[in-house]
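Enquirer: A predicted structure for the sequence below; I have some questions about it.
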Amino acid sequence: MSKDYIRKTARYNGKKYEATGKTELEAMTKLAEKIAAAKRGEEVVGGSMTVSAWYIEWKRTYKDPKGLTSKSLSMYDEKFNGYIKPAIGYMKLREVKDVHLQRILNGQAGKSASHVKKIRMVLQEMFKRARQSRLIPYDPAELLELPHVKEGKRRSVTEEERAAILAVSEYHSSGLWILTLLYTGMRPGETAALTWSDVDFKRNEIHVHTAKESGSMAIKGPKTASGVRDIPIHSKLLPKLLEARGDLFAPVFPNAKGGRMDDDTMYRRWRSFCRELDIYMGAKVYRNQIIESKLSDDLTPYCLRHTFCTDLQKAGVPINVAKELMGHSDISITANIYTHRDNLILHQNIALLDGSGGKDGGKKFFSCSNT
């Protein structure tokens, strides 16, 4: 600040206010006006407010009333307080340039794509609204570019893993849960909310309309309308569900006390299943500890959901139908899985050209000599 100006600060209801003036009287007068406006409930909204002040105002006005889950709202606070505020929170809104915001993203290079994209989303939503509200002359977040990030890769299970999963599911206590994930493509949170009233044996369908919110025990509707769907029960899953059938409103996959599974319960069950799966696949065990694992460390419950989608592709299910069964909000999400390379599918389709109609599964092409 120039030596010709005097700055005065004060706090009211935990919020810091500041004002500047060429004289101490001028600065104190402006500060008193701000405090008086705050006491009347009148926030001074403008380009001269700090980025931190705008975030509070923006979130309170445009996010809190939208009915977002506590998890979603906390994401905004986590990204702003952890990464945005330390860099530009003190700056006046109108002084922020695109270079300031790009530096924030560049500082997250090498981290997960999801994390960096969320920071960019918060920045773009904040500054777009500031521009639309005529608080700033241009939107500095409009053309932000992502730095190099780590893309999370969800994959299908291998045939070896599939065979082992099916075998272990026959005797493991969480076998029915695992098979349901594999044969329905449901999200773990959706299985936690599932009750026997949702399993329609007459129509041979599972009705998915709720999910347990991650990080809490709250049961809510899906994020989008597409999450509500009916999934036909796989012929290999049906007899196992019939055998386990319980009271109408009881959880299909209860915890030890008969209630719904929480995140910790699902995590422990998955780890327990993976341990048994590892041993089945040949892991070396010494004194009840696995000392040489055979199980890939990137195997997650979502691999089973991914497998369900790729199985639909291999079966020739049209992509628009797969979108409905997966509960995807956008067909591009389904397409991202459907376009994964699969040599067998490639050969089956090329076989259509030789008159076999692909009925030989492309085996003819595997037996051809190299020419």
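Expert: Ah, there it is.

Enquirer: all contacts plus neighbour counts: C-alpha atoms, from now on.
Expert: OK.

Enquirer: The chain: strands as residue ranges?
Expert: Ranges of strands in the chain, per DSSP state E, are 6-12, 15-21, 199-200, 205-208, 211-212, 219-220, 229-232, 284-286, 289-292.

Enquirer: Geometric centre of this protein: which residue is closest?
Expert: S114 (7.9 Å; CA atoms, centre = their mean).

Enquirer: mind listing what it touches?
Expert: 151-152 (CA atoms under 8 Å, 6 or more residues apart in numbering).

Enquirer: That one and K63, how far apart?
Expert: Separation of S114 from K63 (CA to CA, to the nearest Å): 20 Å.

Enquirer: Put this next to the first one:
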Amino acid sequence: MARGSTPKKVEGPRGVVWKMTVDVGVDPATGRRRQKKLTAPTRRELEVQAAKILADVSRGTYLEPEKKTLAEYLTEWLAMHGKSNLDPSTLRRYEGAIHQHIIPLIGSIPLAKLQPLHIQEMLAKDLAGGRRDNKKSRDRALSASTVLYHYHVLHKALNQAMKWRLITYNPADLVEPPRKTKTEKAVLNETEVAALLDGIRETYLYMPVFLIIYTGAREGEILALRWSDVDWDQNILHLRRSLYQRTPGQPLFKEPKNKKARAVDVSPVVMAELKKHRTEQRKQRLAFGPGYADLDLICCLQDGNPINPPTLSSVFRTKARRLGLPVTLHGLRHTHASLLLKAGVPAKVVSERLGHSQISITMDLYSHVMPGMQKDAVKKLDDLLAGKA
């Protein structure tokens, strides 16, 4: 049971003070009892201070105050937790949020003294002018979505601090984060899809773009796809991994997002394109000679090496703009989903093709497509009840 010594009145160079020692439990590292010395100008203040500490010890919520700053903690958290629990691309984004936004604004505050108001003020400053990654746009306002991401990173880090018993509560829980602004995704219609494919048919963009449009897979999943992942008998593509590449020449194949492989059915049209592409790729391989990198990749450079994802995205965006189609490579994934939903394909099926962990994610992302589907549903119900079906 937690207890303390008898308060003692002590004469000092600055006058009378009251002192006592309280038992604050066992040190888990050494197994020895820990004690804390308290000092206050009056006996009453000393007893109040001691009572609070003893109550916290009894409840198991007492933490020894530390001088560690938020910046020091976040740096340790990234090294100890982030590198072993986050994939490289996510870790890079976390590092950017922490080192470019969170630490410059509130990093000097001691972790134990971090308050909700500190975090609220940080979010407000980010919204007003928190851009740090580009000299031309420095100090411009950040979007609510970006600031919300910074909040989630900090919240996650502080949750871990609670588990490590460095803080007694998460101050981010008491903060009002910005609301994410919903924007309609830029997608292509059927005519625009045809124009896009015609415009890039003779470039290395064609096959990865074609496969994203027809499967809804992520860019990294398509760039990691191997010929051995193709089931030629069942018309199925097995998405078992994803390509991450921070710098050219350093490919990293990892598990797909959500760490779940999935199988995607494709049409005879897709299978025909794959067979045609395989024939052309074999010709390129023979022409290139012994220096060809045999990685079994469906989408690759002329020498067989992986395509750098950021480079592909950049080249595609430039080409699409020249064709008068303001869509990103990731927007083709949205195009796939939107076209299927408009065609009446159940949202559950679309969600499975996209590899979403929950159908609610699909419903939230593509809610703008739903109004038209609602009208179709009402008409079908009327026809059914009227005996027209």
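Expert: Looks like it arrived, so ask away. Note that the structure is a prediction, hence the values are computed from the model and not measured.

Enquirer: Mind checking the TM-score on these two?
Expert: The TM-score (TM-score structural alignment, normalised by the length of structure 1) is 0.70; 298 aligned residues with a CA RMSD of 3.1 Å.

Enquirer: since we're on P147 of structure 1, how many residues are nearby?
Expert: Per other CA atoms under 10 Å, the neighbour tally for P147 of structure 1 reads 18.

Enquirer: Same check on S228 of structure 2?
Expert: Neighbours around S228 of structure 2, by other CA under 10 Å: 12.

Enquirer: any idea how far the aligned partner of it in structure 1 lies from S74 of structure 1?
Expert: Alignment of S228 of structure 2 against structure 1 is given by TM-score structural alignment, with S197 as its counterpart. Per CA to CA, S197 of structure 1 is found 33 Å from S74 of structure 1.

Enquirer: and the helix ranked longest in structure 1, how far from structure 2 on average?
Expert: In structure 1, taking DSSP state H as the definition, the longest helix is helix 113-132. When structure 2 is overlaid, helix 113-132 of structure 1 sits 2.4 Å from its aligned residues on average, using mean CA distance after the TM-score superposition for structure 1.

Enquirer: roughly how far is that helix from the heart of the chain?
Expert: 16 Å (CA atoms, centre = their mean, to the nearest Å).

Enquirer: The residue nearest to the centre of structure 1 and M186 of structure 1, how far apart?
Expert: For S114 of structure 1 relative to M186 of structure 1 (CA to CA), the value is 21 Å.

Enquirer: got it, and A109 of structure 1?
Expert: 32 Å.

Enquirer: Between the two, which is the more surrounded one?
Expert: Neighbours were counted for A109 of structure 1 and for M186 using other CA under 10 Å; M186 has more, 25 against 15.

Enquirer: was I right about A217 of structure 2 contacting L354?
Expert: Yes. Look at A217 of structure 2 against L354 with CA atoms under 8 Å: they come within range, at 5.9 Å.

Enquirer: joint contacts of these two?
Expert: Common neighbours of A217 of structure 2 and L354, counting by CA under 8 Å, 6+ apart, are R333.

Enquirer: Next, the buried residues of stretch 322-339 of structure 2.
Expert: 325, 327-339 (16 or more other CA atoms under 10 Å).

Enquirer: burial of the aligned residue in structure 1 for K257 of structure 2, as a residue count?
Expert: Under the alignment (TM-score structural alignment), K257 of structure 2 maps onto K223 of structure 1. Look at K223 of structure 1: counted by other CA under 10 Å, it has 13 neighbours.

Enquirer: Likewise for V378 of structure 2?
Expert: 11.

Enquirer: and if you look at the one 10 residues further on?
Expert: For K388 of structure 2, the count of nearby residues is 9 (other CA under 10 Å).

Enquirer: Distance-wise, check it relative to L381 of structure 2.
Expert: 10 Å.

Enquirer: try V350 of structure 2
Expert: Taken as CA to CA, the span from V350 of structure 2 to L381 of structure 2 is 23 Å.

Enquirer: Spell out, range by range, the helices that occur in the stretch 51-200 of structure 1.
Expert: For the stretch 51-200 of structure 1, the helices defined by DSSP state H, counting those that start in this stretch occupy 51-58, 70-79, 85-88, 98-106, 113-132, 159-169, 175-184, 188-193.

Enquirer: Show me which positions of the third one end up buried.
Expert: Read that as helix 85-88 of structure 1. The neighbour-count check on helix 85-88 of structure 1 (16+ other CA under 10 Å) flags 85, 88 as buried.

Enquirer: Would you check the span in structure 2 matched by it?
Expert: Mapped onto structure 2 using TM-score structural alignment, helix 85-88 of structure 1 covers residues 103-106.

Enquirer: which residues are in contact with the matching stretch?
Expert: 70-71, 118-119, 122.

Enquirer: would you list these in JSON lines and tack on distance to A377 of structure 2 and neighbour count?
Expert: As requested, the contacts of stretch 103-106 of structure 2 are arranged in JSON lines below (distance: CA to CA, whole Å; neighbours: other CA atoms under 10 Å):
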{"residue": "L70", "distance to A377 of structure 2": "53", "neighbour count": "21"}
{"residue": "A71", "distance to A377 of structure 2": "54", "neighbour count": "21"}
{"residue": "H118", "distance to A377 of structure 2": "49", "neighbour count": "16"}
{"residue": "I119", "distance to A377 of structure 2": "46", "neighbour count": "23"}
{"residue": "M122", "distance to A377 of structure 2": "46", "neighbour count": "22"}
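
Enquirer: Looking at those residues, which is nearest W164 of structure 2?
Expert: Proximity of those to W164 of structure 2 (CA to CA) peaks at L70, which lies at 14.2 Å.

Enquirer: just checking, the closest one touches G107?
Expert: Yes. Using CA under 8 Å, L70 of structure 2 makes contact with G107 at a distance of 4.9 Å.
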